[in-house]
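> below: sequence and its predicted model.
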Amino acid sequence: MNDQTPQPGSAPPHQLQVQPQRANASALIYNGSGAYLLHLRDDIPGIWEPGSWSLLGGGREPGDRSLEETIRRELREEAGLDIPDLAPFAVEQARSSDGTTVPIQIFAGQWSGDPADLELTEGVMLHWFRPEVMPRLRMAPSTCDLLRRHTELLDAGHYGPAPSTTFADADTTAAVRPPHPRTPSAAATSGRGLPHIIGVHLYLENAHGEILLGLRHPDSAYAGETWHFLAGHCEQESAVACLVREAREEAGLLIDPGDVEYVHAVHLVDVPGTPPRMQLVFRARRWTGTPEVLEPDRCVSWSWWRPEALPEPLVPYARAAIDGIRAGRLYTEWGWT
C-alpha cells in the first residue's frame, strides 16, 4: 500500500478548514460461502508487508475525489475488478513490521467470481480463504483481526442469516451457508426481531436561509469526504437531549431543548444487508455560538450552503431530508425494496 496526501479542495465562504490526514483505502471482499479474497504481495524488501497476504487497496491519488473513488480505482488497476456495492466498514490502524502505523479506510463488498479470471497487475496471486485458515497465513495481525470481526458480524446476522457454524466446522457447512448480505426484504420476512438504529440530525438555518453542513473526515467509517448534517446516535438519552449534546460536542453550539422542533424523519436501509435506521431531523430555532471544528477526526469543516446550491458529494438521505423539509413533508422512506 502507498502513502498519500489528500488534495484539499477550494473552501467555500464561511468555512472553517482543518487539513485532512493522509489516508489509504482497502477492500474487504467476501463471497456467499463466507470466504475472503486475499492478495499475496510481492516479496520485495522495502515495500509494505512484503510476501504477506493482504486486502487489495492502495493510497489516494490527487485525482481521487473520495476514498471510495480510491478503492474503486485500485481494484480496477490491480485486478480489473468492479464491485458495484462497496460500503465503509471500518478504519484499520495497520502496523508494518518496522512499527509504522497507517490508517486505512476499509470498504466491504460481496463478489463471487473466480480469481483466476482476473488480470492481476500487482503482487503474486489472489485466492479465496476461509476464516479458519487465516491464522496460519503470513498476514498482519490487524488484518486478521479485521476479518475475524467481519466474520462475527456475518455469523451474528448483521449481514445475513446467522448460520449455526463455528470456525471449526465451517468447511463442512460452507455449501449450505446462506448468501450474504441479506437484503432488506429478506430481513423483513425472516421472522426475527431486528432493532433499528436511531440517529439525530441538526437542521440549522442562518439569517440568510443557508443550511449548516459538515465535511466528514476522509477516514470516517461512514461517508468519508462527504457533506452531512451535524448528527449522532442516541446514547441512553432522548433524541432532543442527544441533539443538544452533539451540537455542543461537535461544533460548540449551545441549544436550549425548548428551541428544538421536529421537522423530518428518514426511515432507511442505507446499505443492503445493514440494520435499518430511523434518522430524525430537528430544527433549532435559536442557538448560541459559531460552528467550530471540535472533533476533527469526524468533521474537518463546517459551512453554510444555499438550499438550491448544496455541495457535492452530499449524503443522499440528507439531501432527501432537506428536500422533504422544504416541501413541508415530515417523512421519507429510503432504500427499502
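Alright, I've got the coordinates. None of the values given here were measured: they were computed from a predicted structure. Residues are numbered from 1 along each chain as shown.

> only C-alpha atoms for contact and neighbour calcs from this point on.
Fine.

> can you list contacts of stretch 320-333?
263-268, 281, 307 (Cα atoms under 8 Å, 6 or more residues apart in numbering).

> from start to finish, how long is it in a straight line?
Using Cα to Cα, to the nearest Å, the end-to-end distance of stretch 320-333 comes to 9 Å.

> for that stretch, buried residues please.
For stretch 320-333, the neighbour count (16 or more other Cα atoms under 10 Å) marks 320-322, 324-325, 331-332 as buried.

> among those residues, which lie within helices?
320-322, 324-325 (DSSP state H).

> ok, back up a step: for the contacts of stretch 320-333, could you give me TSV that also reports distance to Arg216, secondary structure and neighbour count?
Shown next, in TSV, are the contacts of stretch 320-333 (distance: Cα to Cα, whole Å; DSSP: H, G, I helix; E, B strand; the rest coil; neighbours: other Cα atoms under 10 Å):
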residue	distance to Arg216	secondary structure	neighbour count
Val263	23	strand	21
His264	22	strand	22
Ala265	21	strand	24
Val266	20	strand	21
His267	22	strand	20
Leu268	20	strand	19
Val281	18	strand	28
Pro307	19	coil	16
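
> which member of those is positioned nearest Arg72?
Relative to Arg72, the closest of these is Leu268; by Cα to Cα it sits at 24.8 Å.

> and the gap between that closest one and Glu92?
Taken as Cα to Cα, the span from Leu268 to Glu92 is 27 Å.

> tell me where the longest helix sits in this protein.
Ranking each helix of the chain by length (DSSP H) puts helix 141-155 first.

> who does that one touch, helix- and strand-wise?
strand 87-95 (3 or more Cα pairs under 8 Å, 6 or more residues apart in numbering; DSSP states H and E).

> could I get the buried residue list for the strand it packs on?
Within strand 87-95, the residues scored as buried using 16+ other Cα under 10 Å are 87-92, 95.

> hold the first one in mind and look at this next one:
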Amino acid sequence: MPPARTDIRDLVHTYLERHPAERRLLQGLLASLDAAEDPASRSALPWHITSTAVVIDRDRRVLHIHHKAGGLVLTPGGHVETGDRTPLTAALRVVAEEAGIEPGDLCLTPQFLRSPIDIDVHDIDADHATGEPTHQHYDLRFVFYLAHGHPELALQDQEAGGVRAEWRAFDQVVSPTLRAKLLDSSLNGRPKPVNASALIHDGAGRYLLHLRDNYPGIWEPGAFALLGGGREPGDTSLEATLRRELAEEVPGLDVPDLTPFVVEQATGIDGLCTPIQIWAGQWNGDPDRLALTEGVLLRWFSPAMLHRLRLSLATRDLVQRHAAQQASTNGGPPGALASRAPAAGRSVLNVIGVHLYLEDDGRVLLGLRHPDSAYAGGSWHFLAGHCEQESAIGCLVREAFEEAGLVIAPADVELVHTVHVVDSPGERPRMQMVFRARRWKGAPSLREPDKCLAWRWWPQDDLPEPIVPYTRAALDGIRTGRLYTEMGW
C-alpha cells in the first residue's frame, strides 16, 4: 500500500512551518497532492516524490555513496515503492538496499523526528530507452543517527566501476540545500531519547499496565505496556511529551511527580532503534474510574503476575528492576515496596506474605536465594511469595508450583505459624504466614533460577547459615508449638 496522501501533506506542511520561504519552490509538490495521480508513484508526471536517508555518525559526518562509473557522489535515495508505508520507510528501505544499514542500526533525531530536514527539487533528464520524459523530483530527505556506532556496510554493487562509501563532514556534503540545513542545525550524531514512557506504581508493589488495542500498524498491538508515546514537534521536553501522552490516553490520570528512571532501547514499528526515557511516578488511584481513550484497559499488577501477561521481555525486566531497586531502598523483598511512615491519622496496610513449610523425615525444605536478590541475597529461606488479589492458600499453591514445580491441594494445607515483622523503624509491617502442606506431588525443582539457586532438605537441629531471621523464628515457633511471633516492633 503506497503512502497516504494525507501523511505526505502533513510532512510538507511541517517542513514549511520551519522554512516558509520555500513555499513558492514547493508549489508543484503542493499541487500534486491534490491531483488525481499518486504523488509517490514514479508514473506521476511532470513531478513526483522520492526519499533519501541522511545518515549521520558520531563524528558529525554524513554517509555518501560514490558511484565510480558515473562519478556521482550521493546520499542513499530513490523512488517510493508500492510496499513503502511512508516516505520515511522508503528512505529506510533504500539505505538498507544500497549500504546494508538496517533500520535497527538507525534512530530518529530529537530535532527532526519523522519530518524531513530538507526537500530538494531537481530536474531529471528524459530517458529515451524507457520513454520517460523530462520531469522533476521532490526529494524528501530524512535524517538519522547511527544507533550503535558504525555498522558493517554491505554496498550494492551493480555497476562495472563499482561503488564505495564516503563519510563527509557537514561542510563537504554534496547537496547545497542539505549542506546549508545541516550546518545550521544542532545535529551532533549522538542518539537521544525520542519517546517517553511512565512506570507508574502504587508504592505497595503494584504497577499500572495498559492493554493496547490489537490493531496492526501500532507499537506492540494487543500487549500490555507502559503508558507513553513519541515526541512531537511541539513538545518542549520529554516530560512534556509524557504528560501530553498521559492526558491524551487517560484523561484524569494525574501523576504529580515524575522522576527519570532509566533510558531503554526498543524497536519501533518501522524497525528503527528507539531510545525511550522511562519516568517513574507514584499514583494510588482506581484505574476503573479513569476514562481510557486509547487501548482496552488499565490494571494494577505485581511483578509476580507478569509471567501471566502478554508483554515484552523488556517491559517485564524493567518492572522487575524497578521493584528490586525499591525493595533494596526500603528493605523488603522485590514486589512488596515498603512505604514511608504514614502521616498521622492514616492507616497502614500490611504486606501479606505466605511461606511453605515442608517436612520430610525430620528435615525442612529451604531454598538458597540468588546472591543478586534485592532481599536476603545469599540466604536460606522458605519457599515464599506475596498475596495478590487471591486468598493466602491460593497464593501458596500458586507459588509452590511456579517456584518449585510442587503440586499441592488446598485441602492439604494448614496454618502453623505467623510472624508479624517490621524490618526497621518506620518501614511497612509484614504479616508472614507459614503454612504446612501435609501432602504434595513432585520433587522440588529450580523453575526460577534467577530467584533461587538450590532447594535442599535440612535437619531442623542443623539449619544452614545465613538464614533469614524470621525464617529461623518461625521454625523455632513451629517446633515449640507457638503460633505467633513478633519481630522488630
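Here it is on my side, so go on. Quick caveat, the model's predicted, so the values are computed rather than measured.

> quantify their similarity with the TM-score.
Aligned and superposed, the two chains score 0.45 in TM-score terms (TM-score structural alignment, normalised by the length of structure 1); 170 aligned residues with a Cα RMSD of 3.2 Å.

> picking up where we left off before, past the longest helix of structure 1, which element shows up next along the chain?
helix 170-173 (DSSP states H and E).

> packing partners of the helix or strand that that following helix is followed by?
Counting by DSSP H and E, the next helix or strand C-terminal to helix 170-173 of structure 1 is helix 184-189. Judged by 3+ Cα pairs under 8 Å, 6+ apart, helix 184-189 of structure 1 is in contact with no other helix or strand.

> what's the burial count for the residue nearest to Val263 of structure 2 when sequence neighbours are not counted?
Closest residue to Val263 of structure 2 apart from its sequence neighbours, by Cα to Cα, 6 or more residues apart in numbering: Gln277 at 4.5 Å. If you count neighbours by other Cα atoms under 10 Å, Gln277 of structure 2 ends up with 23.

> what of Tyr262 of structure 1?
14.

> hang on, isn't His228 of structure 1 packed against Tyr203?
No. If you go by Cα atoms under 8 Å, His228 of structure 1 and Tyr203 don't touch, sitting 10.3 Å apart.

> for the helix or strand in which Asp139 of structure 2 is found, buried residues please.
Asp139 of structure 2 is part of strand 135-146, with elements assigned from DSSP H and E. By neighbour count on 16+ other Cα under 10 Å, the buried set for strand 135-146 of structure 2 is 136-146.

> now the residues you listed as CSV including distance to Cys395 of structure 2?
Formatted as CSV, those follow (distance: Cα to Cα, whole Å):
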residue, distance to Cys395 of structure 2
Gln136, 69
His137, 65
Tyr138, 63
Asp139, 61
Leu140, 58
Arg141, 57
Phe142, 53
Val143, 52
Phe144, 49
Tyr145, 48
Leu146, 47
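
> sec struct for the residue nearest to Glu399 of structure 2 when sequence neighbours are not counted, please.
Excluding the flanking residues, the one nearest Glu399 of structure 2 by Cα to Cα, 6+ apart is Gly385, at 6.3 Å. Counting by DSSP: H, G, I helix; E, B strand; the rest coil, the backbone at Gly385 of structure 2 sits in strand.

> who's in contact with Gly385 of structure 2?
Applying Cα under 8 Å, 6+ apart, the residues contacting Gly385 of structure 2 are 353-355, 395-396, 399.

> in those residues, find the pair that's most separated.
Using Cα to Cα, the pair of those lying farthest apart is Gly353 and Glu399, separated by 11.0 Å.

> what sits in contact with each of those two?
The overlap between the contact sets of Gly353 of structure 2 and Glu399 (Cα under 8 Å, 6+ apart) consists of 384-385.

> in helices, which of the contacts of Gly385 of structure 2 fall?
Counted as lying in helices by DSSP H, out of the contacts of Gly385 of structure 2, are 395-396, 399.

> mind putting those residues in a markdown table, neighbour count included?
Below are those laid out as a markdown table (neighbours: other Cα atoms under 10 Å):
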| residue | neighbour count |
| --- | --- |
| Cys395 | 19 |
| Leu396 | 28 |
| Glu399 | 23 |
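
> closest to Glu98 of structure 2 among the contacts of Gly385 of structure 2?
Using Cα to Cα, Glu399 comes nearest to Glu98 of structure 2 of the contacts of Gly385 of structure 2, at 53.2 Å.

> pull the contacting residues for that closest one.
Contacts for Glu399 of structure 2 (Cα under 8 Å, 6+ apart) come out as 383-385.

> just checking, what packs against the host helix or strand of Leu38 of structure 1?
With secondary structure defined by DSSP H and E, Leu38 of structure 1 is part of strand 36-40. Applying 3+ Cα pairs under 8 Å, 6+ apart, one finds that strand 36-40 of structure 1 makes contact with strand 24-30, strand 53-54, strand 125-129.

> which one of the ones you listed lies nearest to Leu147 of structure 1?
Going by Cα to Cα, the one of these nearest Leu147 of structure 1 is strand 24-30, 7.8 Å.

> and Leu11 of structure 2, helix, strand or coil?
Here Leu11 of structure 2 is recorded as helix under three-state DSSP.

> distance check, it against Leu140 of structure 2.
Leu11 of structure 2 is 9 Å from Leu140 of structure 2, by Cα to Cα.

> please apply the same query to Val121 of structure 2.
Distance from Val121 of structure 2 to Leu140 of structure 2, by Cα to Cα: 9 Å.
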